[in-house]
Structure formats: C-alpha cells, structure tokens
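In: Quick one: sequence plus predicted model below, questions after.
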Amino acid sequence: MSHDTHALFSPFTCGKLHLPNRIVMSPMTRNFADHWLPTEALEAYYRRRAEGGVGLVICGGATINHKASNGFERVPRFYGEDALSRWKKVAEAIHKAGGHFAPQIWHVGSHRRPGMGPVPSEPGVGPMDIYENGIHVVRALKKPEIKEIISAYAQAACDAEAIGCDAVELHGAHGFLIDQFLWHHTNLRTDEYGGMLENRLKFAVEVVSAVRQAVSKDFPVIFRLSQWKVFDYSAHIAWNCQELTIILRALAKAGVDIFHVSTRRFWEPAFNDGPETLATLVKKVSGKPVIAVGSIGLSRPFSKDQAGQFMQAGVESDLNRLVGALDNKDFDLCAIGRALIADPEWAHKVRQGNYDAIKPFSAELLKELY
C-alpha cells in the first residue's frame, strides 16, 4: 500500500492557474445535458468532485459554435448566452468548493451522422468525404469552413476566460476533428492540410495559435492528445519519437501551455524501443507541463467487455508507481476518470490513507449522474 502521497498533494502553478494539488478530474462525456445545455445536476456533479479535493475539474467535451460540431444527443454546447450563463454557474460552484475549472472545447468532426441535433439537416464534416452504403454521410471541409471552425474554437476559449474559467482544454484526441486531421487514416487530403505529417499538423497548429491569441497570455491553454481512437486502440499519430517530436514542438510553439496525454494505462511504454511512457516523452520533448491519465486508481486497467461496456474495476490501494513518477518529474499532474465517477471523495480518502473506504467503479454508475 502507498503511504507517502506528498507529491500528489503538492501545489502546481502554470500562468495564473494555481492548483492546491496534482489531481485533475479527467474530462468524461456523460450524456446528461438537457437540450445541449449543462444542468443543475451537472453543476452539482462537478462541484462534488471539487468538494472532494480535486484541484482541477475538466468538464467532458462541450461543443464549439459550428453547426456540425455535435455528434451526440445529450452533450452540452459551449456557445450562446443560455449555455454560457450556465457554465458560469458551474465555474462559480467549483470555485466556491475550492477547486478550479477548465472546459474542454470540442468538435466531433466525422463522428457526426445525418439527423443529429441541434441542426439535424447538417451532415458530418471532416478532413475528407466519407460514404456509407453509397450515402454521403461526411463532407470534406473546404478551406473557408476550416477558417470558420478555427474562429469558433478561438471564440469559445475567449468566452471561457470571460465567464471565469481558470484554463481551457482543446480536445485533440481520440479520433475527433483535430485528431482526424492529424491521423493519416482519416486525412487523405491533397492540399496544405493533408499529406506529410507537417501538413496534417496545420489545422491543429492554427487552432492552438488562434486560441492563444484570443485569451490572456497567462491563461493556460491545455491540449489533449492521444495515440488511440474511440474505435481503434492500436492507432498511432506518431510511430516513433521523431514523429512525436515534430508534433509536440509545433503545438508548443503555437501556444500550448500544458499537454494532457491520454493513454489507456499511464505506465505503459510509448514505443517498442524504450521504457519511457508517452507522458514522460511528451514532457521531455516539449518542455511543457504534462497531465498523465490512464487507469489511475483502479485495480483493473481501462477495458471493455465483449458487449463494449466498461468493466468493473476495484480500488487500487498501491499508488507507489504513480507517486514515484510524480516524484521523478515524469509528469506534473494526473487525471482521474472512473475512480472519480465512483467516488467524489477519492482525493480526500487517498490523502487520509483511507483506501478501504473508497468506492469501486462499476459500469452501473454510468447510468446516473452523482
């Protein structure tokens, strides 16, 4: 059992973001929005985690102001006075509980299908055209539309700062729009946004640059990246450290302050030629603070059963591997996902060493918002 968790509860600063500890609530799509608006129940859900000792709460993806940005029926949007006024209440509730808040702004890209709200007539869009059974379900973005989407990201970030958020996270992972441009399987464009890696990076770099210019210089911009996709755990945007270096240096130069490195298991090596994890390499190459995530606090790694459901996972009471990595400065912060769905008091209980009191994760918990 882990006894010394001092590193987990040491303060962290980046720009004007001052956290009391290294614990981040991982952004998780819960599908509990009401007509694409955050609800009082969602506000209370995030507030409980702040009350439970989480330093930084990152909400699950909230869509930017583009007619094809959404691909799910019950995820919130981050535009419009009605939505922003509710997000302001979320931020205020988290602050009152002693925590800090960053919205994750999102465009789903080609995950969208015809008939989805809030604009059912709008097809999905992405780097390239996609046909399913002869039906044109995803339309390739034209250059003027790309500029419109970049502006929408910038406006969302500006709005986040204006309503009192402490940082903003760009969802560049898991096979959604920014990641679709990065990944060669989903970007077969032949213009300056496709082809070689440097070209596939162009959209992400322009988004980051626009966001950086839209907010104060000390307002942190977080970029979430991953190798894996929601439909392909074996995918890679970088097959080696050289390719990873190209990606990271371009994004860091564009204005990323913190990288949020999404992996299924935070301790696994990034590549076959060495033991270093993806989070460790990202920190080493970029020189930026890093959030690590992947099965932290769980006895069973991130996995699903044959029906595609998340498997039950017990409580991990030995955090020595995590604490050791923090002590070694392999990364700076750790994002907790399912363990915090299961128990809003996870952080307090870990600090007290009261592991037996931590509630285990079960897929049944995904059916409610608490």
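Out: Right, received. Where do you want to start? Numbers count the residues shown, from 1 in each chain.
In: For the rest of this, base every contact and every neighbour count on C-alpha atoms.
Out: Fine.
In: ok, now which ones touch residue 200?
Out: Applying C-alpha atoms under 8 Å, 6 or more residues apart in numbering, we find residue 200 in contact with 181, 182, 183, 184, 187, 192, 193, 194.
In: mind running it again at 10 Å?
Out: Applying C-alpha atoms under 10 Å, 6 or more residues apart in numbering, we find residue 200 in contact with 127, 178-184, 187-189, 191-194, 247.
In: Isn't residue 227 up against residue 243?
Out: No - Residue 227 is not in contact with residue 243 according to C-alpha atoms under 10 Å; the separation is 12.0 Å.
In: Between the two, which is the more surrounded one?
Out: Between residue 227 and residue 243, counted using other C-alpha atoms under 10 Å, residue 227 has the larger neighbour count: 23 against 13.
In: Pull out the buried positions in stretch 287-294.
Out: By neighbour count with 16 or more other C-alpha atoms under 10 Å, stretch 287-294 contains the buried residues 288, 289, 290, 291, 292, 293, 294.
In: try stretch 185-192
Out: By 16+ other C-alpha under 10 Å, the buried positions in stretch 185-192 come out as 186, 187, 188, 189.
In: tell me the SS of the second one?
Out: Secondary structure of residue 187, reduced to three states by DSSP: H, G, I helix; E, B strand; the rest coil: coil.
In: what about the helices in the stretch 51-200 of the chain?
Out: Using DSSP state H, counting those that start in this stretch, the helices of the stretch 51-200 of the chain run over 81-96, 143-162, 177-182, 197-200.
In: Now do the second one against helix 81-96, angle only.
Out: Between helix 143-162 and helix 81-96, the angle comes out at 40 degrees (axes from the mean of the first three to the mean of the last three C-alpha atoms, to 10 degrees).
In: Residue 13 sits in which helix or strand?
Out: Residue 13 belongs to strand 12-14 when assigned by DSSP states H and E.
In: another one to put next to it:
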Amino acid sequence: MTLVKEDQQLSPIAPLLQPLTIRGMTIPNRLVMAPMTRSFCPDNLPGDDVVGYYQRRGEGGTGLIVTEAIGTDHPAAVGDTGLGEMNLPLFAGQDTVDAWARVVRAVHPTGAKIIPQLWHQGPMRMPNAEAPAFSPSGHYGDPEKAADYYIEKAKLIAATDMPVPSDEEIADVVEGFGRAAAQAMAAGFDGLALHGAHGYLIDSFLWEETNRRTGRWGGDRSQRTSFAVEVIKACRRAIGEDKPLIFRFSQWKQQDFRARLAETPQELEEILGPLADAGVDLLEASVRYFNTPAFPKESDLSLAGWAKKLTGKLTGAVGGIGFSKGMYDTMSSSSDGANNLPLVLERFEAGEFDIVSVGRALLHDPYWVRKARLGEPLPAFNPLSLTCLT
C-alpha cells in the first residue's frame, strides 16, 4: 500500500518532489535509493526478505529504487572482495529472472519505479577456484594506497595471479552484460543502471592505473572508454529505446581514494562524451560528499554539475546526503543524522543535477524519504545497519 502523501507544496523539500521523465520512465519524485550491496542473496537469488526490503522503500516514498549491484554470468563477475561480500545476486538464467520479477511486482504497486544495477567486480574480487580476478592489464593498483580498513585484503588481492585477458575474453564479458540486461527486462524492471565506478571492472578500464593496454581496449583517455562504450551499446540493444540507462562513475577508487580519472574539465569531457553518445541517459557522479568541487581552480561546481555541463545529459548527485560523514568514514563508527537537504536543494535549484541518490539513510530507515518530506528529524547511522533486514 502506498503511503498517503501530504500537500507537497508545503514540504521543505518541495522542489525534489516533482516528477521526472527519463526516456519512457517517469519517476514520481527526484529522491532515489542508491544501490547498496548487503550480501543477502543465498544461491545468488533474492528471497522474501529482499522482496520486503525493497517494497518498504517504495512504501516510504522513494521515487526510484536502484537495486544492489547484480552480477553478470561471467565466472569472475562476483565473489568475495575480501570484505565478506558473499551471497551476491546474479542474472544467470530463468531462476534469477523469476526471483527478481517478484521484487519488481512488490515495488510497482507502491508507485515507485525500480531498476537493477549491473556490475562486474573486476580487480576488486578475490580470486577463487572458479576463476582468477579479472582486470584489463592483470593489475590491481597499489595496495598501499587502499583505505586503512581494507589494506590487508587489498595486499592479498594484489599479490595473486591476475592474468591479462585477451581481446576475445573481454568481448565475452561485454556480451555477458548484454545477456544480463535482457534478463533484467524479462524480469519487468523499468530501466537499467551500470556500475562504472569505485574501481570495479568498467571503471578499471577507464583508469590508467589499471588499464595499461594498447590496441582495441586501451590507449589514451578517450580510447580507454572503449569497454564502457561497448557495454553501454550491448545493454542499449537489450533494453530497447524506451527504457532509461543510468551510468555511475567516480573519480576515486577503493584502491585509491585520491585517484582521479580527470584533472580538468576537458579531460572529463574526453571520458564522459563517448559514454553519453553511446546511449546513456543519466550520469550519476559518485563522490564522497555530494557538493565537493570537482575542479576547485575552475569553480565550485560539483562533479555532477560538470557532467551535466559537459554532456547535456541528466545527472545525479550522491555522497553524504543526510549525514555528517561520508560512507567510508562510517565503516566502523556511527554518524549523526544531518539535514543537509537545504544544501542539496540549493544546488538542485541551480540546475547542477536532476536526481538525488540517498544511500545509508535509506538503508537504515525505509521511511527516510517520508520523514524528509515532512521535515521530521533525520535518523543517525549505525554501521550495524549494513546488515539490516528492515
């Protein structure tokens, strides 16, 4: 059952409560549930608990739900990243289609839209007996630059044998994304999202530290977009022209928080331009704090703002919304709820971005959007909620 909404015009976040059409999908408001991995899918399938988890976020007023990242059928797509991330979902056959169709059927009556985020963990995945980790040049990055909480596992991943894939093996991975996208449509999802950030496979092709290839899949900054472009095209073919495609990108990597894909707006355009042309409808700029200036020497414009300015595409902001600390600052400690929505609104109304993605706040409280709409106090964050079932 959908919650009864109060007069939206009286809400302190009224501008964020307006609908938005992205290709053939119209979402009822601009507040989006960001994708968050929870490892609650035994046998790679969502169960009743996952169905209820997403249904409650729709009932709580979230306009668009982006699911936890779902792997393709490639043997090295998902596994343990050294953080205990097992029980991860896949699109790998009719059983997975049927399981996610149950989630979609539970969410739609709430009025929310729902799309899956597809990923391949690439060099971030611990190798196992089934397959080694998969990286463009067989390279993880410098484990000494990883975050403190992750550095020991990073050293283990970096020390393992990570072969350099052939051009044909890379093409097979692209096809796997297309198959996953087709299965997402068979499950009834409203569109598709791609995880092209944070050091995972798509991002590892964009980043010069992990992509040292020449030829088809490597080269200069623009040429390093080839893998992402082919993945986008494969997914666009699978989902058709009416469904929206969202692409998440980031400067920082889990291998190195200080990493940057681009040092200038011109360099960023070299990366985002081909992605936009390939069929992306909305670029979601993942930063640790949503309003951090992307290029301080140029202006105080955020990464999402620059993406919109450079490509003309819709964009989304994500990072630290509703809290006083960024996500990776709360891995082992709590964060007070912080109503930074006035700052979000200021930039939203200035036209920097079109949607606002909320992560930990919605993980912690399925009715966070409703509370924000009513102007109620926002809850604090406890890292134990990373394993919540609410």
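Out: In hand now; what should we look at? Worth saying up front: this structure is predicted, and the values here are computed from it rather than measured.
In: still on that earlier bit, who touches both of residue 227 and residue 243 of structure 1?
Out: Common contact partners of residue 227 of structure 1 and residue 243 (C-alpha under 10 Å, 6+ apart): residue 237.
In: re the thing from before, average offset of the strand holding residue 13 of structure 1 relative to structure 2?
Out: Superposed on structure 2, strand 12-14 of structure 1 shows a mean distance of 0.7 Å to its aligned residues (mean C-alpha distance after the TM-score superposition for structure 1).
In: Now do the same contact list for residue 45 of structure 1.
Out: The neighbours of residue 45 of structure 1, taking C-alpha under 10 Å, 6+ apart as the test, are 39, 90, 94, 341, 344, 369, 370.
In: and the corresponding residue of structure 1 for residue 301 of structure 2, how many residues sit next to it?
Out: Residue pairing (TM-score structural alignment): residue 301 of structure 2 is matched to residue 276 of structure 1. For residue 276 of structure 1, the neighbour count with other C-alpha under 10 Å is 16.
In: which strands and helices sit next to the strand or helix carrying residue 279 of structure 1?
Out: For residue 279 of structure 1, the host element (DSSP H and E) is helix 278-286. Contacts defined by 3 or more C-alpha pairs under 10 Å, 6 or more residues apart in numbering; DSSP states H and E place helix 278-286 of structure 1 against helix 241-254, strand 258-262, strand 290-293.
In: which one in structure 1 is aligned with residue 197 of structure 2?
Out: Alignment note (TM-score structural alignment): residue 197 of structure 2 maps to residue 173 of structure 1.
In: now its match: how far from residue 230 of structure 1?
Out: 9 Å (C-alpha to C-alpha, to the nearest Å).
In: Ignoring the adjacent residues along the chain, who's closest to the equivalent of residue 287 of structure 2 over in structure 1?
Out: Counting by TM-score structural alignment, residue 287 of structure 2 lines up with residue 263 in structure 1. Closest residue to residue 263 of structure 1 apart from its sequence neighbours, by C-alpha to C-alpha, 6 or more residues apart in numbering: residue 294 at 5.0 Å.
In: Tell me the counterpart of residue 178 of structure 2 in structure 1.
Out: Correspondence of residue 178 of structure 2 to structure 1, assessed by TM-score structural alignment: residue 154.
In: Just give the nearest non-adjacent residue to residue 347 of structure 1, would you?
Out: Using C-alpha to C-alpha, 6+ apart, the nearest residue to residue 347 of structure 1 is residue 53, at 5.2 Å.
In: can you tell me which residues contact the one you found?
Out: For residue 53 of structure 1, the contact set (C-alpha under 10 Å, 6+ apart) comprises 9, 20-21, 23-24, 97-99, 344-351.
In: how does it look with 7 Å?
Out: Listed by C-alpha atoms under 7 Å, 6 or more residues apart in numbering, the contact partners of residue 53 of structure 1 are 345, 347, 348.
In: do residue 237 of structure 1 as well
Out: Under the criterion of C-alpha under 7 Å, 6+ apart, the neighbours of residue 237 of structure 1 are 182, 183, 227.
In: Over to residue 23 of structure 2?
Out: Residues near residue 23 of structure 2 by C-alpha under 7 Å, 6+ apart: 242, 243, 244.
In: swap in residue 317 of structure 2?
Out: 284, 285, 286, 290, 304, 353, 355, 356, 357.
In: The closest residue in space to residue 310 of structure 1 that isn't next to it in sequence: neighbour count?
Out: Sequence neighbours aside, residue 304 is the residue nearest to residue 310 of structure 1 in space, at 4.3 Å (criterion: C-alpha to C-alpha, 6+ apart). Using other C-alpha under 10 Å, residue 304 of structure 1 has 12 neighbouring residues.
In: Could you do residue 13 of structure 1 as well?
Out: Count around residue 13 of structure 1 with other C-alpha under 10 Å applied: 12.
In: same deal with residue 72 of structure 1?
Out: Each residue near residue 72 of structure 1 was counted by other C-alpha under 10 Å, and the total is 17.
In: cool, residue 333 of structure 2 as well?
Out: Residue 333 of structure 2 has 12 neighbours, counted by other C-alpha under 10 Å.
In: how about it, what's its partner in structure 1?
Out: Pairing criterion TM-score structural alignment: the partner of residue 333 of structure 2 within structure 1 is identified as residue 311.
In: Could you tell me how far that match is located from residue 338 of structure 1?
Out: Distance of residue 311 of structure 1 to residue 338 of structure 1, computed by C-alpha to C-alpha: 11 Å.
In: For the buried residues of stretch 185-192 of structure 1, give me a markdown table that also has distance to residue 35 of structure 1.
Out: Compiled in a markdown table, the buried residues of stretch 185-192 of structure 1 are given as follows (distance: C-alpha to C-alpha, whole Å):
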| residue | distance to residue 35 of structure 1 |
| --- | --- |
| 186 | 30 |
| 187 | 32 |
| 188 | 34 |
| 189 | 34 |
